[in-house]
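Engineer: just coords:
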C-alpha cells in the first residue's frame, strides 16, 4: 500500500488513530464476538445483512457456484475472494495482511486494521498534508470507516448484488458500494457511486495480491502504456527500517527493465515476482488510450506455479494509472516486521501515493499530461466501475501478452501462444456516465 512510506506515528503528517476512530474500530470488531455469543438463536435465513468473522474482521459474504466474495464492514476491503469454487484447486489470489488476528493496538494508520484484498480509496494516497483544512486519513474514510448494509438482491438472471453505503465526514458525502457476481462468470463487478463530496479528489482501487514464495512465479503484464515511471521521491526510508531497490524519478518503457537504485546493477525486472526480497518499491504505468480501441485498460498476473490468471479491467479515462506497490518484506516497523509479502496492482487517478493535496497542484504525472484528480459536483453523482476476475490456465500459459475483447467475453493470450476464453461483460466498465470522466 503506497502510503506506508509516511505511516509511522505522526511523521509526515499521518496521525495516530484518534480515540473516536479507535472506538469505531473496536466497536466494529466486537460485532463478530457478539454474533458468536448469540449463535444461531439471533439469526435466520432472512438475515441478509448477517456478518461473519473472517480473518479477524466482521464481513459480509456474497457467493454463487463460481465465486465467493467477502467484504469487511470496516473499510470495505474485498478479501478473501475464491474463484473457481468447484475446481480441485480453487483460486484465492488476494493478500491478507499477516497481523490480522494478532490483536495489535495503536497501529499507525486505520487502514492497516483490516488491510486485505481490494478496497476503494477516496481520496487515494497517504494524505499526510491537509487540503483546504481537510485532514483525510490514508486512503480516505472509504478504506477505514464502517460501512452500513443497504441490500442484498438476486435478479431473475441469477445475478447476486450486495450493496453497502458510507457517509463521509471529513468532506460531506455518501458513497454506495455495489458488488455483483453472475452465474458462469469468474469475476466480481464493482461499482462505487459518490454523492456530494464536492471538490477535487484522488480516487482509486487498491487491489493487492499475495506474493508466492517461489521466485518469479507471478508474471505481471499491463495493456500498452504511454508512460512508465518510478516514484518521484524516496519511497522507503532506511532510517525507519525501510529499503527500496528502484531508482528515484526514473522513466521506463518495459516492465522487465526498470532502472535500479544501485550503481553498476542491471535494470530490475518488474514483470516477474518475487524477484527482490527485502525491498519495498513503487512505480506507475499510465495507460495509452490510443491503443485500446475503445476497450478497457487491463492488468494481468499469472501464477505459473498454481496455474491461474488474475486480471482487472477499467476505463482508462477514469482511472488512467496503475501503481505497482511491491512490498516483499522491505519494511521492519510495526506491524510490518519484515514479514509482509504482497503486490499492489492499484488502478487510480492520483499523483502516485502522495495524496489529495499533492495531486491538485503541479506534480510528476500532471506535468506529463496525466489526470491526477477528479472534480466532484455536489449535485451530480459520479461513479467508478471495475472488474476483477481469475481463471485456471494450462501449465503452458506463462504471461499475458494481450487481451482480445469479444462480444461474449474476452480471450487471454499468453506469450507462449496459449489462450483462455473468459465469459465476462467487459463493456460494464466502459458504461460509466460521462460525468465520471
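Structural biologist: Thanks, I have the structure now. All of these numbers come straight from a predicted model, not from anything done at the bench.
Engineer: make it CA atoms for all contacts and neighbour counts henceforth
Structural biologist: Fine.
Engineer: find the nearest non-adjacent residue to residue 149, please.
Structural biologist: residue 164 (4.5 Å; CA to CA, 6 or more residues apart in numbering).
Engineer: wait, that neighbour touches residue 153, no?
Structural biologist: No: Residue 164 is beyond contact range of residue 153, at 11.8 Å (criterion: CA atoms under 8 Å).
Engineer: which one's more surrounded, the two?
Structural biologist: Each of residue 164 and residue 153 has its neighbours counted (other CA atoms under 10 Å); residue 164 has more, 21 against 13.
Engineer: how about the helices in the stretch 1-150 of the chain?
Structural biologist: Counting by DSSP state H, counting those that start in this stretch, one finds helices in the stretch 1-150 of the chain at the ranges 19-38.
Engineer: shouldn't the residue nearest to residue 149 be within a strand?
Structural biologist: Yes: counting by DSSP: H, G, I helix; E, B strand; the rest coil, residue 164 is part of a strand.
Engineer: give me the element residue 337 is part of.
Structural biologist: Counting by DSSP states H and E, no helix or strand carries residue 337.
Engineer: same question but for residue 153, I mixed them up
Structural biologist: Residue 153 belongs to strand 148-154, assigned by DSSP H and E.
Engineer: so how far is that strand from its chain's centroid?
Structural biologist: 22 Å (CA atoms, centre = their mean, to the nearest Å).
Engineer: can you list the neighbours in contact with it?
Structural biologist: 48, 49, 73, 160, 161, 162, 163, 164, 165, 166 (CA atoms under 8 Å, 6 or more residues apart in numbering).
Engineer: and of those, the nearest to residue 126?
Structural biologist: residue 166 (20.2 Å; CA to CA).
Engineer: what's the burial count for that closest one?
Structural biologist: That count, for residue 166 with other CA under 10 Å as the rule, works out to 21.
Engineer: for it, give me its contacts.
Structural biologist: Here residue 166 is in contact with 142, 145, 146, 147, 148, 174, 175, 176 (criterion: CA under 8 Å, 6+ apart).
Engineer: use this one as the comparison:
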C-alpha cells in the first residue's frame, strides 16, 4: 500500500493506493481545523488479504463499481425478496473497493490513480482524481469510467462522515422525491416509504433521521430522486459540509449509519460512521438486481449507469466545508 499526501491553501489530505481511499482530510476554516470524515480505528493495522481492501483501510471516501454488497439470501418485503435470485458478487463493491490502484499523475494539491478491470468486465479501466481546490475549503473528486463495451452497471461514491458522541448532534438536510428504508430493516406489514427525514418508518413507529446518531446500532435508507446536495451540520462544532455531485447520473443517496453495530473482523463493534453515498443503485443489494427493473427504477429513478462502448464517462463530486451560517464554496 502506498500513500499520497496533498495540500492546498485550505487543507491537506492523504490518499491511499488501496481502494484509492481518502484516508485523511483536514479543512482550514479560517485558522480552525475541521476533520469531518470518519476513520476506522484499525487503519494501518490489518494485513489479512481475506479482508477486502476498503475494509482494511476504511477511511472517508472511495468509489464502488459495481455498487453492491448482498445479502446472500433474499430479505425484506416480497417485492424486493423475489428479485434476489443471485448471490452477491465478490469482491463486494467491485474491484474499485478492493484492489491496489496505480499512480497516474500527481501535483502538490492533487493525485490521480488508475485501475485496470478484468478482461471479461464491462468496464476496461477506472481513474480517480482527488484534489484540493485552491482558495477554498473544498475537496474535488472525479471518477472516470472507460467502458469496454456498452451496458448498464450500478455505481456508487462512498463518503463517510464521523458521528458525534452525543445523540442527534449531526443534522442532515436533503430534498428528495421519496425515501425507502433498506429492505433488511422492514418487517412483514411494516411501512418502508417516507417523504421527510424527520419521520422515517422504523419498527412500527417513526425515527428522526435528520439528526444522528440515532441511538440505533445500524440503520440504512435510500433517498431517491435527490433534488439538491446533501448538507451535514456538526451542531456542537459550528461547522458544516456539503456533498454535491452529478445527480443526473447518480440520482439517489444511500444513508448507511452504523454506531458500533458491526461485529466480526475487522469491526469488533468499534466502528462509528455515517455513509452519505451518491448512487445509481437499488440500495447496496445484489448488483444484478440494480441493473434490472426493480421497485425504484420502475418509478423513474435510475439504479444503474448506462455506458457506451469506448466512450469515457466522468462522475464528479465535491465536499465543501464551511463555518455554520456561511455560504458553501463548492458545487458539483
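Structural biologist: Ah, there it is. Values in this document were obtained by computation on a predicted structure and should not be read as measured data.
Engineer: how alike are these chains, TM-score-wise?
Structural biologist: With the length set by TM-score structural alignment, normalised by the length of structure 2, the two chains reach a TM-score of 0.87; 317 aligned residues with a CA RMSD of 2.6 Å.
Engineer: re the thing from before, adding distance to residue 270 of structure 1, write the contacts of strand 148-154 of structure 1 out as CSV.
Structural biologist: Output for those, formatted as CSV (distance: CA to CA, whole Å):
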residue, distance to residue 270 of structure 1
48, 43
49, 41
73, 33
160, 36
161, 36
162, 35
163, 36
164, 36
165, 36
166, 36
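Engineer: follow-up on the earlier one: what does the residue nearest to residue 149 of structure 1 correspond to in structure 2?
Structural biologist: Residue correspondence to structure 2 (TM-score structural alignment): residue 164 of structure 1 is matched to residue 113.
Engineer: residues contacting its match?
Structural biologist: Residue 113 of structure 2 neighbours (CA under 8 Å, 6+ apart): 17, 20, 101, 102, 103, 104, 105, 127, 128, 129.
Engineer: recalculate using a threshold of 10 Å.
Structural biologist: 4, 15-17, 19-20, 100-106, 126-130, 143 (CA atoms under 10 Å, 6 or more residues apart in numbering).
Engineer: that one and residue 130 of structure 2: what is the separation?
Structural biologist: 9 Å (CA to CA, to the nearest Å).
Engineer: also residue 240 of structure 2?
Structural biologist: In terms of CA to CA, residue 240 of structure 2 sits 20 Å off from residue 130 of structure 2.
Engineer: tell me which stretches of the stretch 101-250 of structure 1 form strands.
Structural biologist: Here the stretch 101-250 of structure 1 has its strands, by DSSP state E, counting those that start in this stretch, at 120-121, 148-154, 160-168, 173-181, 187-196, 199-201, 203-205, 208-210, 218-222, 225-230.
Engineer: which of these sits closest to residue 374 of structure 1?
Structural biologist: strand 199-201 (5.4 Å).
Engineer: which other helices and strands does the closest one contact?
Structural biologist: helix 356-359, strand 374-376 (3 or more CA pairs under 10 Å, 6 or more residues apart in numbering; DSSP states H and E).
Engineer: quick one: residues contacting the counterpart of residue 71 of structure 1 in structure 2.
Structural biologist: Using TM-score structural alignment, the partner of residue 71 of structure 1 in structure 2 is residue 15. Listed by CA under 10 Å, 6+ apart, the contact set of residue 15 of structure 2 reads 2-6, 21-25, 59-62, 110-113, 129-130.
Engineer: just give the nearest non-adjacent residue to the equivalent of residue 392 of structure 1 over in structure 2, would you?
Structural biologist: With TM-score structural alignment defining the correspondence, residue 392 of structure 1 maps onto residue 323 in structure 2. Spatially, and ignoring its direct neighbours in sequence, residue 323 of structure 2 is nearest to residue 239 (4.4 Å; CA to CA, 6+ apart).
Engineer: now do stretch 176-195 of structure 1: distance to the chain's middle.
Structural biologist: 14 Å.
Engineer: can you check stretch 377-391 of structure 1 too?
Structural biologist: 13 Å.
Engineer: and if you look at stretch 273-288 of structure 2?
Structural biologist: 7 Å.
Engineer: can you check stretch 170-184 of structure 1 too?
Structural biologist: 14 Å.
Engineer: stretch 150-170 of structure 1 now?
Structural biologist: The answer for stretch 150-170 of structure 1 is 19 Å, by CA atoms, centre = their mean.
Engineer: which residue in structure 1 lines up with residue 232 of structure 2?
Structural biologist: In structure 1, residue 232 of structure 2 lands on residue 301 (TM-score structural alignment).
Engineer: can you report how many residues lie near that match?
Structural biologist: Counted with other CA under 10 Å, residue 301 of structure 1 comes out at 26.
Engineer: was I right about it contacting residue 272?
Structural biologist: Yes: the pair formed by residue 301 of structure 1 and residue 272 meets the contact definition of CA atoms under 10 Å, at 9.1 Å.
Engineer: mutual contacts of these two, please.
Structural biologist: 217, 218, 219, 220, 221, 399.
Engineer: about what we covered before: and the match of residue 71 of structure 1, how far is that from residue 260 of structure 2?
Structural biologist: From residue 15 of structure 2 to residue 260 of structure 2 the distance is 25 Å (CA to CA).
Engineer: nice, that's everything, thank you.
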